[in-house]
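Colleague: Below: sequence and its predicted model.
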Amino acid sequence: MIRIKKLIAVGALSIFAFSAVGCEMIQRTPESIKKTVLAKVGDLKVTRGEVDEIADPYLSRYGEDYETNPDLAEQVKELRTQALNLLVEQKMMLKKAEELGLEPTQEEIDAGVTEYIEGLKEQLGGEEAFTKALEDIDLTLEEYTAKLNESIKVNLSTNKVTEEIFKDINTTDDELKTYYDEHLDSFREANVSHILIKDEAKAKEIRERAVNGEDFAALAKEFSEDPGTKENGGSLGVTTYDTTKYVTEFTEGFKKLKEGEISDLVKSTHGYHIIKVTDYKEKSFDESKETIKSTLENEEKNEIYTTTIEQWKKDLKVKTYEKRL
């Protein structure tokens, strides 16, 4: 998925208070501080109160003294900065939705609110549990619905605007095939096992026994000097051929093997490896096509999104005042 910055919600009912929607759902700070302007996006503003709506539920996990604890200063600043940046992006989406004629209709917003509330009731266990949850955060259904209206408007506007900026993205079959050919190792995998022995002469002896038909897993359990795989018969599990988990000599060693083959001794900084490959599989281009398409399109989306956001900041003359955080 596109890497639009998000903060993970905690608590289903309060999700929109935590997910950067700018709702006034929790009053935690004096009014004067809440109204402090932390950013300007055209004629829209981001206030300290909006930032706190997002950041405070996370910051409270650090304890009641997080504001005055010098050891937490960096974490507090980072969380508030993330919330500020997220809100700036949301304000830009609202402005662009207006400019591009993509603002959601009230009917769309109402449908989104209804869908969300019904899903929330199901998640919480029914109407009674939902009502109790509202009471716990001291909101009436009308007040909560009003907050959700703003949240849904932001979400729908963001979806419509991002769809617009991504509308021309298209990958051809030639591009997909080129990617497949250039990244073939990522579509190849096998169950890789090895026996590690530091002494070369002993390693040669054990390899000969394996090649002559002795059970590879039994030999690994008895002789391997790799404590991480010894008891598992030397198995490293299913391994893709583009792995970077192992030393180069080892990876190159198993990539040369065919199904069921046992390698010559492969020397690395760890000693001598005797490697066996089983259950080799290779996904065809047709099997991989959709995955490749998604990968390439998401890469392009991320690039377009980042470039577009930076340009919009200039167009809308965005100003942020992080020192006020």
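Modeller: That came through, no problem. Numbers count the residues shown, from 1 in each chain.
Colleague: drop to CA atoms for contacts and neighbour counts, all remaining ones
Modeller: OK.
Colleague: ok, now how distant is H273 from L196?
Modeller: Separation of H273 from L196 (CA to CA, to the nearest Å): 5 Å.
Colleague: next one: F285
Modeller: F285 sits 35 Å away from L196, taking CA to CA as the criterion.
Colleague: of the two, who's got more company?
Modeller: Ranked by neighbour count (other CA atoms under 10 Å), F285 and L196 place L196 first, with 26 against 17.
Colleague: So that one: helix, strand or coil?
Modeller: strand (DSSP: H, G, I helix; E, B strand; the rest coil).
Colleague: what sits in contact with each of H273 and L196?
Modeller: A203 (CA atoms under 8 Å, 6 or more residues apart in numbering).
Colleague: biggest helix in the protein, by residue count?
Modeller: Looking across the chain with DSSP state H, the single longest helix is helix 285-315.
Colleague: list the contacts for the closest residue to D226 other than its chain neighbours?
Modeller: Spatial nearest neighbour of D226, chain neighbours left out: L196 (5.7 Å); criterion: CA to CA, 6 or more residues apart in numbering. Residues counted as contacts of L196 (CA under 8 Å, 6+ apart) are A203, A220, F223, S224, E225, D226, H270, G271, Y272, H273, I274.
Colleague: Next: A210.
Modeller: F216, L219, I262.
Colleague: Select from the residues you listed the one having the most neighbours.
Modeller: F216 (23 neighbours).
Colleague: okay, pairing it with this:
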Amino acid sequence: MKIAKKVMALALSATLLLSLASCELITKTEEGKMKEAVAKVNGHTITRGEFLKRFETEKARMENLYGKDFFEKKENEAYVNQIKNNLIDNMINEVLLVKRAEELKVVPDEKTLQDEINKKIEEGKKSLGGEDKFNETLKNLKITLEDYKGYLRSGIIIDKLYDHIAKDVKVTDDDIKKYYNENIYDYTEKPNKMNVSHILVKTEEEAKKVKAELDAGAKFEDLAKKYSQDPGSKDKGGNLGDIYYNDKNYDKDFMTNAIALPEGKISAPVKTQFGYHIIKINKKEEYKQLPLEQVKAEIEKKLLDDKKAQAFQDELKKLKDKAKIKIYEERL
């Protein structure tokens, strides 16, 4: 009997030890998960913990905009996955750019970095209405002050790299003149606009048939309802509403022909990527073009900003093309 009790006690002890070991294993596993790589960039590991910090902040931001259940809705699943992919891509970019800044020796010294971080924090407090509001915002976005300082630090370093890469970018007078001539409708006293109707059909033969009926006296609105393949305008007699001359959302050939057409006139068939259009201009409002000298500084700034951004993107692309990058998508 005593032997049986002893065996039982040993068994209970073993069970307890296994139970404790199991708890320890669970704890280590959870901690270990946070240290797992979600991506590796030239030997640098981005951990799951680092990724989740950023993701939780983005999640909080989106939930503030679209509601607490945004991430749980099935219809948002693809969008949530896109958020995750964009987030890890941004983190990879950050690693590459900070490393490049170190290689080019454009990282400020520690005192300068701290001064700039503190300055940005003070600016943040001021813009949000004080320290309490600032801290509340960090809390709502699930960011610790230390993490926020880390994000600012990377941002400042990347800004210095941007300035270094873009320092030699220039815009010539020829660049400015070319842009002005190609975008004349961006530089008028008031925005030029026209009220446009159209009938869209699939073939040139159909378009010629519609035009013949119009020439014979048929009403444009009636033919649009009868023939047009554009579901957004056919029930409105083909009316597209007011279109600004510099609207880039419309087909270029469509816009060129519409702008050239006088008010009240109907076009011959116009071919675009969507088919053949018969265009009618119901009304136009046109204004005088501003002289180049008046808008030169504005155009120069735009072109300079665009060229700087392109130079930076080109540098980033080169870095990514050369880098060894591995993403563990199943861990995101």
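Modeller: Structure received. Because the structure is predicted, anything quoted here is derived from the model rather than measured.
Colleague: in the superposed pair, what's the mean gap between the helix or strand just after the longest helix of the first structure and the second structure?
Modeller: Following helix 285-315 of the first structure in sequence order, the next helix or strand is strand 319-320 (DSSP states H and E). Following the fit onto the second structure, the mean deviation recorded for strand 319-320 of the first structure is 3.4 Å by mean CA distance after the TM-score superposition for the first structure.
Colleague: could you say what helices and strands the one helix or strand F254 of the first structure maps to packs with?
Modeller: Using DSSP H and E, F254 of the first structure maps to helix 248-255. With contacts defined as 3 or more CA pairs under 8 Å, 6 or more residues apart in numbering; DSSP states H and E, the packing partners of helix 248-255 of the first structure are strand 266-268, strand 271-282.
Colleague: how about the contacts of L196 of the first structure in CSV, adding distance to D174 of the first structure and neighbour count?
Modeller: Formatted as CSV, those follow (distance: CA to CA, whole Å; neighbours: other CA atoms under 10 Å):
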residue, distance to D174 of the first structure, neighbour count
A203, 47, 23
A220, 45, 26
F223, 49, 17
S224, 46, 25
E225, 47, 19
D226, 44, 19
H270, 42, 13
G271, 44, 17
Y272, 42, 24
H273, 40, 29
I274, 40, 27
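Colleague: Need the contact partners of stretch 281-294 of the first structure.
Modeller: Contacts for stretch 281-294 of the first structure (CA under 8 Å, 6+ apart): T171, L176, K177, Y179, Y180, F187, R188, E189, A190.
Colleague: can you check stretch 235-252 of the first structure too?
Modeller: So stretch 235-252 of the first structure is contacted by 185-194, 217, 229, 255, 266-268, 273 (CA under 8 Å, 6+ apart).
Colleague: Give me the buried positions along that stretch.
Modeller: Buried positions in stretch 235-252 of the first structure, judged by neighbour count with 16 or more other CA atoms under 10 Å: S235, V238, T239, T240, Y241, D242, F250, T251.
Colleague: For L59 of the first structure, which residues are in contact?
Modeller: L59 of the first structure touches Y66, V76, L79, counting by CA under 8 Å, 6+ apart.
Colleague: What about the residues you listed, which are in helices?
Modeller: Residues of the contacts of L59 of the first structure located in helices (DSSP H): V76, L79.
Colleague: rewinding a little: pull the most distant pair out of the buried residues of stretch 235-252 of the first structure.
Modeller: S235 and D242 (17.7 Å; CA to CA).
Colleague: Could you count how many residues lie near the residue lying closest to L304 of the second structure once chain neighbours are set aside?
Modeller: Closest residue in space to L304 of the second structure, ignoring its immediate chain neighbours: V171 at 6.0 Å, by CA to CA, 6+ apart. Close neighbours of V171 of the second structure, defined as other CA under 10 Å, add up to 15.
Colleague: quick check, V171 of the second structure in a strand?
Modeller: No: secondary structure of V171 of the second structure (three-state DSSP): coil, not part of a strand.
Colleague: Does it touch D306 like I think?
Modeller: No: at 10.2 Å, V171 of the second structure and D306 do not qualify as touching, with contact defined as CA atoms under 8 Å.
Colleague: Would you map the helices across the stretch 1-150 of the first structure?
Modeller: Taking DSSP state H, counting those that start in this stretch, the helices of the stretch 1-150 of the first structure run over residues 15-18, 31-34, 48-59, 73-99, 106-124, 127-136, 141-165.
Colleague: Distance to T307 of the first structure added to those, as a markdown table?
Modeller: A markdown table is the format used below for those (distance: least, CA to CA, whole Å):
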| stretch | distance to T307 of the first structure |
| --- | --- |
| helix 15-18 | 27 |
| helix 31-34 | 32 |
| helix 48-59 | 24 |
| helix 73-99 | 13 |
| helix 106-124 | 29 |
| helix 127-136 | 41 |
| helix 141-165 | 11 |
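Colleague: Out of those, which gets nearest to K314 of the first structure?
Modeller: helix 73-99 (11.0 Å).
Colleague: And that closest one, what's buried?
Modeller: By neighbour count on 16+ other CA under 10 Å, the buried set for helix 73-99 of the first structure is 76, 79-97.
Colleague: Same check on stretch 316-332 of the second structure?
Modeller: For stretch 316-332 of the second structure, by 16+ other CA under 10 Å, it's L316, K320, I327, L332.
Colleague: I'd like to know how far the last one sits from G32 of the second structure.
Modeller: In this view, L332 of the second structure and G32 of the second structure are 15 Å apart by CA to CA.
Colleague: And the first one, by the same measure?
Modeller: Distance check for L316 of the second structure against G32 of the second structure: by CA to CA, it reads 32 Å.
Colleague: Is T320 of the first structure in contact with K40, as I believe?
Modeller: Yes: if you go by CA under 8 Å, T320 of the first structure and K40 touch, sitting 6.5 Å apart.
Colleague: Overlap in contacts, those two.
Modeller: Shared contacts of T320 of the first structure and K40, defined by CA under 8 Å, 6+ apart, are absent.
Colleague: Give the equivalent position in the first structure for the residue nearest to L304 of the second structure.
Modeller: Mapped onto the first structure by TM-score structural alignment, V171 of the second structure lines up with T171.
Colleague: ok, now which ones touch its match?
Modeller: K293, L296, E297.
Colleague: ok, the residues you listed in the second structure: which stay?
Modeller: Retained in the second structure (both residues aligned by TM-score structural alignment, their matches' CA atoms under 8 Å) from the contacts of T171 of the first structure: K293, L296, E297.
Colleague: can you list the residues you listed in CSV and add distance to S157 of the first structure and neighbour count?
Modeller: Listed next are those as CSV, based on distance: CA to CA, whole Å; neighbours: other CA under 10 Å:
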residue, distance to S157 of the first structure, neighbour count
K293, 26, 19
L296, 25, 17
E297, 21, 18
